[in-house]
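A.B. asks: Okay, sequence plus prediction incoming.
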Amino acid sequence: MNSIERRALGGLASLYVFRMLGLFMVLPVLMVYGEGYRDSTPMLLGLAMGAYGLSQALLQIPLGLLSDRWGRKPIIYAGLALFALGSVIAALTDSVYGLIVGRVLQGCGAIAAAVMALVADLTRDEKRGIAMAIIGASIGVAFMLAVILGPALAGAGGLPAIFWVTAVLALLGGLLVWRVVPTPQVPRRSAVYSSGFQTVLRSRFVWRLVSGAFFSHLLLTALFVALPLVLVDRLGWPAGEHWRLYGPLMLGTFVLMLPLMRAAEKSARVPLALNLACLALAGGSAALLPVSGGILVVLLAAFFTGFNLLEALLPAQLTRKAPADARGAATGLYATLQFFGTFVGGTLGGFLFGLGGASAVAALGFTVLLAWILLWWLLRE
């Protein structure tokens, strides 16, 4: 890679780590610590967990299209400011409804499409695969750090501590984009609003990839609706100590994912790798069933290996296929489905957890996985 590509990747991968760290840190603790908020119920806490996904889903495509026309950086700055504001509101509230409002406002900083498109703008086509793999890996790093730091921060200062740290990270991310990331020289096209998006919507291959983003994030969020309480109630592991499980687990699965990703890319077996990663996510639902601690760890390892692999491969494949002047639209659709999956997983998972506990959430996971497999078969090329 040349110097511009290295600067761009270093800055944007760090931005992804900062931003996703703030979003992911609440996943392993919100259902436990959220019980102390006024008016909290399992369903409302599940809604709070997934609420940012709804506003993200609604705004990713419009902001992705605007980034094609107005430039990537202005959209990124505005999104990070909204994200920081929502974090402050969530940090100051003592009501579950205030928590939901803060999470919705966090989601209004819907910059994932603009960031992925900026990566594509600043890298050559032959380097784009590894660039997207690095961005995907940065999300995996953020997730790994978040599930370790989230329980530790919540144990020290509750959920407000997490949201204050999140606000600071958003501001640091804006400074990073300003000072480190180059500004691309990309011609602005008004036609991208219609033709580019229509091209994206007609592609079966694109829909196969973005549906993977939807289902994987639905399963992830639903898992974390039930998993922290399973660890506390069924296995007797205090919430503040969950990082001792998540830390080695995430590090091990991340290290395992990297050679799998490289092997798939080099041997042109990415479709097979995607299918196997999809099946591995069944481990998350199975972990919610009454199993021993050792089996639970193995099942979670399968889930997180598959999830991290999907996070690296799906966006890399998407940006290779999308037209150059419609990458913002394509990544916008990807991010929309990704975050809508988060919203559905949190809301539906919380509702079912309130009705039938962890087993009901596990049943949801298995049902979703079957629907995913059927859809991928229908969208095969």
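C.D. replies: Here it is on my side, so go on.
A.B. asks: rest of the way, CA atoms for contacts and neighbours
C.D. replies: Fine.
A.B. asks: how much space is there between the nearest residue to W372 once chain neighbours are set aside and G365?
C.D. replies: Closest residue to W372 apart from its sequence neighbours, by Cα to Cα, 6 or more residues apart in numbering: F215 at 6.7 Å. Per Cα to Cα, to the nearest Å, F215 is found 10 Å from G365.
A.B. asks: Those two: who's more crowded?
C.D. replies: The neighbour comparison of F215 against G365 (other Cα atoms under 10 Å) goes to G365, with 27 against 24.
A.B. asks: check contacts around that one.
C.D. replies: 219, 222, 282, 284-285 (Cα atoms under 8 Å, 6 or more residues apart in numbering).
A.B. asks: that older thread, for the residue nearest to W372, give me its contacts.
C.D. replies: 338, 341, 368-369, 372.
A.B. asks: again, only using 10 Å
C.D. replies: Neighbour list for F215: 278, 281, 337-338, 340-342, 344-345, 365, 368-369, 371-372 [criterion: Cα atoms under 10 Å, 6 or more residues apart in numbering].
A.B. asks: cool, L288 as well?
C.D. replies: 223-224, 226-227, 230-231, 296, 299-300, 357-363, 365.
A.B. asks: try it again with 7 Å
C.D. replies: By Cα atoms under 7 Å, 6 or more residues apart in numbering, the contact list for L288 reads 227, 358-359, 362.
A.B. asks: For those, give me TSV that also has distance to F205, neighbour count and secondary structure.
C.D. replies: Compiled in TSV, the contacts of L288 are given as follows (distance: Cα to Cα, whole Å; neighbours: other Cα atoms under 10 Å; DSSP: H, G, I helix; E, B strand; the rest coil):
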residue	distance to F205	neighbour count	secondary structure
L227	33	23	helix
A358	34	26	helix
S359	34	19	helix
A362	29	26	helix
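A.B. asks: out of everything not next to it in sequence, what's closest to L118?
C.D. replies: In space, L118 is closest to R72, 6.2 Å off (Cα to Cα, 6+ apart).
A.B. asks: dropping in the other structure now:
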Amino acid sequence: MTETDTRRRFVGRWSLLSSLAAATPEVRLLVLTQLAFNVGFFMVLPYLSVYLFEDLGLRAAFVGAVLGLRTFSQQGLFFVGGSLADRWGVKPVVLTGCVCRILGFAGLALFTSVPGIVVATVLTGFAGALFSPAVESALATAAGGTEDGGRSRVDAFALFNVCGQIGSFAGPLVGSVLLLADFSAACLSAAGVFVAIMLAHLRWLPSGPGVHATDSWRDGWREVLGNRPFLLFAAAMSTQLVAYNQLYLLLPLEVERAWGSQSPLGWFFALSSVFVVAAQLPITKRAHTHAALPLGLAVMAVGFAVMAVAVPAQPRGIPGLIPPAAFVLLLALGQMIAMPVARDAIARMASGRRLGTYYGVFASIGGAAVLLGSVAVGALIDAVPSTGWPLAAPWCAVGALLTGSALTVRVVFPARRRDEATD
């Protein structure tokens, strides 16, 4: 039996380790990069607000501004990082992002002044804006161009999601242990993680000039922003990010009401992570065509419908936690169905060109949608009465948004043939 045959036999088992073993070295490096990125990032960020507010005694308004600045410097600037990857090449952009994140975390460990905290926070966010679209574009290229022992783009992005979830789950646990020493220890350890990532990419990530190094910025953005089907697709799919953000807005409010505190939230996030790690690869094996896009959005909408029916009854105690648990699982299931296919669809719409810019613009549109959606949902929460059926209004609104997106994707982007989606 040849090495290729052996790898293909492993692929059929659809476990994380066998999928990693079957991947090409570049794909394996990139998906493990996502795991390490999330470990380092979540060692610090979940604890930053408490550190700034309680340990440093900063005002809540300033803490909120710092967190918002970090989100904007990352999510809002993804298109910049993607454009740089197209011009400079993936490797220098990823390495620059690692340097920014190292300096950002070191700054949070060493500085307690307001200017120092602001600069460190911006560096931490901008680092993600640099390396995230670069890594996604590199993964799309590496997976889409592999034959023997490689993964298709959809499968590679499914593996990417699994590794990211492992990092998101492990990072806060590691950070909580390091916090037994102090916050600086967590920050410096996270900086060390990114030093290791930087050295690994310096050694193993292939080098090469940017595919569009000689093109002007204007030409690149004109091409991407002139692709109307892509922009419509990005707008439609941004609703899944708005829906996911309700894990941090609507869900905590409902858990607080049902249980009397937010202590079960950690268990819900753990449940979601374990579900993704266990189920993503088998689900993608079955849901890997274009038809998965509206299906995934519809499944997420069902999760919001469950909450819209349950919330007005206001169950308490353990019965009150059952609908939120179903919501978390349905939200994760919908994302597992839709998002690997969505990331493959981006590469197809781009025709393999300017992938960094396409992935960056896609993420930035999602970030803008989250900002607008959070404001709208928050205003709706404030506007409706706190008892009875009006409590269902925010859940219905996001569910309707997802349903509209599912219909848009289904009508405007009709399902492709199975062989076309997996060529």
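C.D. replies: Nice, I can see it. Note that this is a predicted model, so its numbers are computed, not measured.
A.B. asks: re the thing from before, what about the alignment partner in structure 2 of the residue nearest to W372 of structure 1, helix or strand, and which?
C.D. replies: Matched by TM-score structural alignment, F215 of structure 1 corresponds to T239 in structure 2. In this structure, T239 of structure 2 sits in helix 228-244 according to DSSP states H and E.
A.B. asks: tell me which residues in that helix are buried?
C.D. replies: Judged by neighbour count (16 or more other Cα atoms under 10 Å), helix 228-244 of structure 2 contains these buried residues: 230-244.
A.B. asks: ok, average deviation of that helix from structure 1?
C.D. replies: For helix 228-244 of structure 2, the mean deviation from structure 1 after alignment is 3.5 Å (mean Cα distance after the TM-score superposition for structure 1).
A.B. asks: So what's the residue count around S292 of structure 1?
C.D. replies: S292 of structure 1: 11 neighbours (other Cα under 10 Å).
A.B. asks: The one 4 residues further on now?
C.D. replies: For L296 of structure 1, the count of nearby residues is 18 (other Cα under 10 Å).
A.B. asks: same deal with the one 5 residues further on?
C.D. replies: Here the number of neighbours of A301 of structure 1 (other Cα under 10 Å) works out to 24.
A.B. asks: what's the counterpart of the residue nearest to L118 of structure 1 in structure 2?
C.D. replies: Per TM-score structural alignment, R72 of structure 1 is aligned with V90.
A.B. asks: ditto for A133 of structure 1
C.D. replies: Match for A133 of structure 1 (TM-score structural alignment): A158.
A.B. asks: which residues touch that match?
C.D. replies: 280-281, 284, 340.
A.B. asks: one more time with 6 Å
C.D. replies: A158 of structure 2 sits next to P340 when contact means Cα atoms under 6 Å, 6 or more residues apart in numbering.
A.B. asks: From G373 of structure 2, how far out is it?
C.D. replies: Taking Cα to Cα, one finds A158 of structure 2 at 26 Å from G373 of structure 2.
A.B. asks: what comes into contact with the host helix or strand of V299 of structure 2?
C.D. replies: Element membership for V299 of structure 2, per DSSP H and E: helix 292-310. Residues outside helix 292-310 of structure 2 that contact it (Cα under 6 Å, 6+ apart) are 327, 330-331, 334, 337-338, 392, 395, 399, 402, 406, 409-410.
A.B. asks: tell me the two of the buried residues of helix 228-244 of structure 2 that are most distant?
C.D. replies: F230 and Y244 (21.3 Å; Cα to Cα).
A.B. asks: And the strands in the stretch 151-300 of structure 2, which stretches?
C.D. replies: For the stretch 151-300 of structure 2, applying DSSP state E, counting those that start in this stretch gives no strands.
A.B. asks: All the helices of it, residue numbers only.
C.D. replies: Using DSSP state H, counting those that start in this stretch, the helices found in the stretch 151-300 of structure 2 span residues 153-178, 183-204, 217-225, 228-244, 250-259, 265-286, 292-310.
A.B. asks: again, but for the stretch 1-150 of structure 1
C.D. replies: Using DSSP H, counting those that start in this stretch, helices in the stretch 1-150 of structure 1 cover 3-24, 30-33, 42-70, 72-92, 96-107, 112-121, 128-179.
A.B. asks: hang on, the earlier thing: of the contacts of L288 of structure 1, closest to D94 of structure 1?
C.D. replies: Nearest to D94 of structure 1 among the contacts of L288 of structure 1, with distances taken as Cα to Cα, is L227, at 23.7 Å.
A.B. asks: contacting residues around that closest one?
C.D. replies: Applying Cα under 6 Å, 6+ apart, no residues contact L227 of structure 1.
A.B. asks: What residue in structure 2 is paired with L15 of structure 1?
C.D. replies: In structure 2, the residue paired with L15 of structure 1 is T33, using TM-score structural alignment.
A.B. asks: Pull the number of nearby residues for that match.
C.D. replies: 22.
A.B. asks: Please apply the same query to R222 of structure 2.
C.D. replies: Around R222 of structure 2 there are 11 residues (other Cα under 10 Å).
A.B. asks: Tell me the counterpart residues of stretch 342-361 of structure 2 in structure 1, please.
C.D. replies: Counting by TM-score structural alignment, stretch 342-361 of structure 2 corresponds to residues 314-333.
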